[in-house]
Structures are given as C-alpha cells and as structure tokens.
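**Q** no sequence on this one, just coordinates:
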C-alpha cells in the first residue's frame, strides 16, 4: 500500500455514542445520515457499543425502522460496501421511538433508551420551527446530559431577526459549545483542502492578497430546477438558499487571515472578520434571474406554482472585502438552477507578470488556481510553459491537475461524504467545520439590506434559457470590469 493510500484509509474510531435522529423517516435522514453512518461502520470508525436511535411521528416499531434503513442503504450505498454481516451488525445498533414533539408524546420512551454515560448527540433533521420545542423537551425531560450536543440544519432563519430569535431559543437550553450548525459544504474534502493548500504550503500564502490576485470566482451551478421543492424555494430564493450560507462560507475560507491554530474558535473568529468586512452590495453589483421552460422541463414559474413570483433561481454578485489584504480585488459569486452543467468550483486568478521577457505575449494566459468541489473533486493549477517543438519560444497554458480520486489511489475514490465527516466531528466534539451563532447573524446582517433593496425597488429577475449560463446581464457584470466568467462545464 502506498503512502497516499494509507493516508486515505487511516480511520480513527470515535468514543461510544448515542445518536438520536429526530425526523429519522425524512428525506435527509434516509438519503444522507443513515447511509453515511453505515459507511462509517464499514470503515471501522463506529465503536462496538455505538447506537443510533430514530425518532419521528410515524408509528413504527424498531424492527420496521431497521427494515426501512436496510432499504435506504441498499439504495444509497455502493453495492461493493454492502457486506451482509456488516449490514446486520449495523442494523442491530438501530432503535426507534415514535415521538410527537408538539403533542408531547414519546419522551419517556426516548429517555429510557439514551444512555447518560456515553457521548450524546441529537440531530434535528426537522423543520426549524421545531428546533425550540426539541431543545426544550430534551432538557425538561432530563434526557440531555451536560455534555450533550445538538445538530441543527439550515435554513437557520430567513433574516437577521429570525436568526437572532432562533439563536436565543437554543441558547436558553444549550451552551454555544454544544450547538453544531451544519453546512455540508464545509464537510467536502476539497473545501478542507483549501485550508491545507493555503496554510500548509509556503508556495501560496505569500501570494494570497490583492497585490498578486486579480479576482476570485465562486460558482455553484446546477442542472436541475426547483422541482418538488418549488413551494419552499419560492419563499427563499438563490440568495437565501445558497449565498448566505454555503457560498459565504467558501468566501470566508478564501479571504480569511491565517488563524493562530487549527482550532474551532480560532478559525471561526477569522471567518467572522471577513463577513463583517464585506462592503454593502450596490444595485449594479447584482444580477438575478429565473429559468424559462426548455430542455423538456417547465420554467421556474411553473415549478414554483406561482405565476407572479419575483423569486430568483439565479444570482450573480460582485463583492468586495474591505481590508488591507483584499483592497481592490473583487470576488464574483454566482449560483443558479437549470444551468448548462452541474459544477461547483472556486477559481483564483492571479495577475499578469509585471514585465514579459518573451516576444510571444499573445500566448500569455493568467495563472489560475481552481478548486473543484463537484464533480471530480480536486485542485488544478494553470501555468505557462514553452510549447514543445522548434520555432522559437512559444508559450502555452497547461494544467497541473490533481484529481483526488486519481492522486490518492483507488481507495481515495470512495472518499467520505460530507455528512459522514461532519457527524463524526460532532461525536468528537470538534466544531471547526460548523457555523457559530455570531457568524450566522453577521451573514444575515449583510444579506438583509440586499433583499430589502430589491423589494423596495420592485426589481424582478431576468429570464434566462434553461441549459444556458444564466442571464445576459451576468456576463456584463464581468465584462464591465474587463473580465470573463469561467465556462460552466463538468
């Protein structure tokens, strides 16, 4: 086994735990949480006395819940990992409680199952309106011990006021050190490698500033529409659904100062400074869009079931960080539905050399560091070299490409899913990859005026063709600055 493969395959078991999944029959638990836990079991990371307790309103027995888990693992886990003996062992760790938090039933049964002498984790895979009731119930019923941890999913509020109210509700029952606000983007291997590339290599950090970086592009493009999420999505839109949380976190990791240590609060302190340094976004720095019908699919208005909707399915922004490191370097963010390809990437474009010694200046292209989040996670650095062959010094741009699946060997091809990694971090008590309450509130404080501005003006999103790169005005957002968006492609 090579060194690289050994690095990927090394697994450190966690302490014994009880993980309670509220909303265990829901989509997230069935698609991500339970399959992820099974993969961690196959990897040998779950101790022999770890247990998973499902809780939901459905009137199921533990045997019926195990049968449901068997089906979802069969559907969402690579068949090569579905060893029969390991599956039976994993299913034997599952229990289930029928619990209705609003009716106040099922708490006693849950209390009888949760052990006080192991790590206790409670995953709120439910609507945010139930977060407060669950937090209160866990304390009032004496289920959560002093070291218990709760995991809460987005959306964490829909504006600053609601986020503050939700933070206050959770803080009434749990300490900030016990609250894990999950953003699965931060669990992606490449996102974490962004920090390693910056802070573990002297090569990049001295260049990581406005003197050498021309601009940064962050793209999260999807080929699917809002589909069955139409009613929910129409109340949020691309800014609330993607920019305020996922893309904001990516921007913070790129722009933040080096923390004194890879420590939860040290990292989050630096991210918070970035959010607070974001300049207000003017009207000319935003483009919003809605996809039209095409490619065999309906348009946004049909998907949302709201023919007069002014909610955006696409947004592009030009953002500036007002500090010494980034003075004059713009960050361009874009995300949208029904675009040309499914891709998520961060592209850092460096400035041109101050003087070229070569006659073939036409062949020059910028150095670009591309961090691909999906698909084909990896890092790509575009550099200039001499084109092979006689005939003078002709320059050509080539990529130094590192696909994680290739570079880390065959075992690296099946890297842990973001949810697997983050759930294990909860058990370890490591909050580095989770949002702190003041981070969430600072992000909303920056986002709210943007929304208020277009609501006050009555701005409507621009239509764009399904399968395109977005509205034409998004191209102009870059062209006015003498720059171009990177091509959206897999």
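**A** Everything's here; your move. Predicted model only: the values in this text are computed from it and were never measured. Numbering: from 1, shown residues only.

**Q** could you use CA atoms for every contact and neighbour count after this?
**A** OK.

**Q** residue 454 - how many residues pack around it?
**A** Residue 454: 14 surrounding residues under other C-alpha atoms under 10 Å.

**Q** likewise residue 65?
**A** Neighbour count of residue 65, defined by other C-alpha under 10 Å: 23.

**Q** what kind of secondary structure is residue 169 in?
**A** helix (DSSP: H, G, I helix; E, B strand; the rest coil).

**Q** that one contacts residue 132, doesn't it?
**A** Yes - using C-alpha atoms under 8 Å, residue 169 is in contact with residue 132, at 5.7 Å.

**Q** second structure for comparison follows:
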C-alpha cells in the first residue's frame, strides 16, 4: 500500500487594494491590466479587487463607473461579455479618506479573512506615509503584505528618503515594490537577453567600439489633466529621474551573476553611482530645458504650455529635457550618453540607439556619410529591434547603402505579449522583485539628478521654447552635433 502523500495547504485568497481606485492611473492602466490578467486566467481565482476613493459610492455605483470609463482603455478585441462580467464581480469599493484612521475600519471589514494583501498606492506621494501608518494602525499589515509605490517617489533626495523611512517602518524592503512601468516592457526585459544571452554584442558593448548612446522617451500629448501636478514636477523629475535612468541602467550594467533580484539591482546601482556628477558649468553646457508653445500635434491645433488649464502664465517648468551624461568606468569611458524626453513632440516614440564607432579607414569613397552601424531598440509605439549596417547595392560598381536586420517581436512570437502594467502586477502578486527599484537605486538616482535641478535654479534661465509637434529646441540637436552625432530622426 502506497504511503499517503502529504496534503498541500490551499493558497491564501488575495486582496488587491488600490488607493486612488477611481483615479486616472487606475482607470487607464491598472484596471485594464487586471482585466487582461483575469481574461487570460493569470489572476488567481481567489483575487478580489478593492478600489478606494473619497467618492460616496456604493459597489453598484463603482462598477457602473468602471463599465462606463474603463472599457475604452481595453483593446476591443479583448472585450468578452462573460469575462467582463466575471471581472466586475471581483470588484469592490470602499469610500475612504486616506488621512483618516477611522476610515480604515471599513477597509478591514471588506478584506477576505487570512488573505495575502497587495496595497497599490496610486495616489500623490504625499499620502504614502499616512496610508501606511493607518494600515498599520488598523492591523492590516502582516509579513505577507506587499505595497506598490508609484513614481515620482519624492520631490528631491530628502523627501524620497523621508518617504522611504516612513514606509520602511511598516513594510520591509522585500515587501516594497517601487514600480517603473518601463521596466515591464517586453523590449526592455529583452535587453537582458540581447546582452547576456548572446555572444555577438558583448565584445563590442564598450568603449571604444561604441561611439554614443541615445535614449529617447518622446510623448505627443501635452500635460492635459495632469497640469496641476506636472507644473510642480517637470520633465526631469517626472521622466529622467526614473524612466530614463532605469533604461540607462539596463543598457550600461555589467553582467549580473544571476537573475536574483538583488544580483540584478546591485549592477544597476553601480551604474547610477558611476554617473559623473555635473557641475554648474557642466549643466550650462550639457543640458537643454524646453517648454512647448502653440503648434500642431497629430494634425490638430495644440495650445502652448502656458495656455494649458491650471498652468501659471509665468511658469518656468520644463516640458522637455535633453542632456549629455558620462559614466566613469572602464566600459563606458569617453562614451557620451544622450538622454531626451519631452511632451508635445513630433510623435510618440521611446527608443534606445547604440551608435557603434566609425570604421577606422574606409576604402569606399562614395559611402554615405552617416552612421554605419546602429542598434535601434524601439519600445513604443511598436516594439522591435533593428541592426543597421552597410551593404552593396545590386549592379556594377561599389555603391553602398544602409540596410537593416529587423526583429519584429510581434510577428516573431505567436504568444500574446502582456502590457507592462499587467506583467508587473503579476510580478507583485508572485513576489518577484527583479523589475522593481530598490531603495538605494532610487536614492542614487536622486543624488545625481538633484545637483542638475539646483544648477538650473542658480542659472535662473527660462526654458527654451519649442513648437508643439516638433522634436524640441534646436539646442538639443546642437548638443549632439558637438559630439559628431545626431538624434535618430535626424541621422
């Protein structure tokens, strides 16, 4: 008679709690991502989603709100009536003021007994400490609880440390998920495989074989309904301090010893700590601040930043940043790193361009005068990898022109590719920290960015104007030209 097999304890139910559950991020990203996970059966069956907000709604009013507002942010081809009804059945709503400790009693009553709990703080960072303190006071945090913190985490280094200290009183570092949705993009995660799963590029992934690196995150939209928040933040805090520096870490890091979260994040931290600090003179020479003026975007008229609702007429907040950075280590010595981001630019585009060094001597006098070898990694709107090289045109003679080897991820793989927020939310549920920022990473990024912000204040120069629908101020092109390079759309 076979020995009885030990029984496995059933998995605990899961409560996903979204502070700011009726806010813009929840409507546009979080709830659509959770629906897609529900549709494809990757969301645990026992999951209940609790939206928290100050609106005096009951559950029926909230589900009607979701039905009215969230469906428009889901691919119509993914909308299935039965799945949508099943998703709505998972939803709950609690009317709660995050600053009022007494309101958290109602939240505790809504949670499933003995559940694992994920608290997603889709609110202003100024509320993070109050939320965590009130969760603790209500006895709603245990060793299995997790907290997700949205960016920007703080306004400067001191405020980031203060938030980290306060959240750290209630959640350990392994329980804390500082989210940057760019780290959930398929192509960004493919960078790890591209670099460390192949031998083709690694011998050349260094100085002097790389001439320059450029990272662009361009948005065609303006500040829209976020104007009140954005004017106190600006492009440097909103995009460079987190998204662009995280992308730079993936590009520039050394090979980690494994995919263990701390092994990967240790190498990213080394990159951030190796960034050359910028003096006031460096900032004046190597950074460009811009602010969009009236123009056209996607064929429609677009107002200037000063004409946006809730923007002061004399605001000097930057909506565009371009800068040249350097990494002080052997791999990247003398390789300029160009970072660029902006709103109301010519198109929505996020990409990484690795420009390899020119050939030492060309025997082809009629070769085009342009970058010969470039690796272009497009993150959005479509995701693909393209390697550009020179080839001979058919026919007599030696006429050269650039050709590309393309990897279109959508056509190369037949499986569905989850969007960034869906992928990262599943990582949170499974406790996988690799694609989330550690505290020392965040603070190292602020340590590099803050002197640039201070220098801008000391220089007291207004942002350079650029027309909505353009690629930013002309000075950003001049920044590249000084190194004999050009932005990808100009090359």
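**A** Looks like it arrived, so ask away. The structure presented is a predicted model; accordingly, all values stated were derived computationally and were not measured.

**Q** and residue 310 of structure 1, what's its match in structure 2?
**A** In structure 2, the residue paired with residue 310 of structure 1 is residue 316, using TM-score structural alignment.

**Q** residues in contact with the counterpart of residue 249 of structure 2 in structure 1?
**A** Using TM-score structural alignment as the criterion, residue 249 of structure 2 maps onto residue 252 of structure 1. By C-alpha atoms under 8 Å, 6 or more residues apart in numbering, the residues touching residue 252 of structure 1 are 271-272, 274-275.

**Q** highest neighbour count among those?
**A** Neighbour counts for the contacts of residue 252 of structure 1 peak at residue 271, which has 27 neighbours (criterion: other C-alpha under 10 Å).

**Q** what's that residue aligned with over in structure 2?
**A** Matched to structure 2 by TM-score structural alignment, residue 271 of structure 1 sits across from residue 268.

**Q** same question for residue 137 of structure 1.
**A** So, by TM-score structural alignment, residue 137 of structure 1 is matched to residue 134.

**Q** ditto for residue 177 of structure 1
**A** Residue 177 of structure 1 maps onto residue 174 in structure 2, with residues paired by TM-score structural alignment.

**Q** now the spatially most central residue of structure 2: how far from residue 112 of structure 2?
**A** Centroid-nearest residue in structure 2: residue 182, 3.1 Å away (criterion: C-alpha atoms, centre = their mean). According to C-alpha to C-alpha, to the nearest Å, residue 182 of structure 2 and residue 112 of structure 2 sit 32 Å apart.

**Q** same question for residue 288 of structure 2.
**A** For residue 288 of structure 2, the distance to residue 112 of structure 2 - C-alpha to C-alpha - is 52 Å.

**Q** the two: who's more crowded?
**A** residue 288 (24 against 16).

**Q** which element, helix or strand, includes the match of residue 249 of structure 2?
**A** Per DSSP states H and E, residue 252 of structure 1 falls inside helix 248-255.

**Q** give the equivalent position in structure 1 for residue 72 of structure 2.
**A** So residue 72 of structure 2 corresponds to residue 75, using TM-score structural alignment.

**Q** hmm, back to that, can you get me a residue count around the match of residue 177 of structure 1?
**A** 14.

**Q** repeat that for the one 4 residues further on.
**A** Counted with other C-alpha under 10 Å, the neighbours of residue 178 of structure 2 add up to 21.

**Q** what sits closest to it if chain neighbours are left out?
**A** When the adjacent residues along the chain are set aside, residue 178 of structure 2 lies closest to residue 149, with 4.8 Å between them (C-alpha to C-alpha, 6 or more residues apart in numbering).

**Q** run through the residues that contact the one you found.
**A** 120-122, 128, 176-179.

**Q** against which helices or strands is the helix ranked longest in structure 2 packed?
**A** Ordering each helix of structure 2 by length in residues (DSSP state H) puts helix 439-459 first. Applying 3 or more C-alpha pairs under 8 Å, 6 or more residues apart in numbering; DSSP states H and E, one finds that helix 439-459 of structure 2 contacts helix 157-168, helix 261-274, helix 280-286.

**Q** if we go to 10 Å?
**A** helix 157-168, strand 176-178, helix 245-252, helix 261-274, helix 280-286, strand 287-293 (3 or more C-alpha pairs under 10 Å, 6 or more residues apart in numbering; DSSP states H and E).

**Q** average offset of the second one relative to structure 1?
**A** On superposition with structure 1, the average gap between strand 176-178 of structure 2 and its aligned counterparts reaches 0.7 Å (mean C-alpha distance after the TM-score superposition for structure 1).

**Q** for the helices and strands packed on helix 439-459 of structure 2, which one sits closest to residue 188 of structure 2?
**A** Proximity to residue 188 of structure 2, assessed across these by C-alpha to C-alpha, is greatest for helix 245-252 (7.5 Å).

**Q** chain center to that closest one, what's the gap?
**A** 11 Å (C-alpha atoms, centre = their mean, to the nearest Å).

**Q** what about the helices in the stretch 1-150 of structure 1?
**A** Along the stretch 1-150 of structure 1, counting by DSSP state H, counting those that start in this stretch, helices occupy 3-9, 27-28, 34-42, 62-76, 84-91, 107-113, 131-140.

**Q** fine by me, we can end here.
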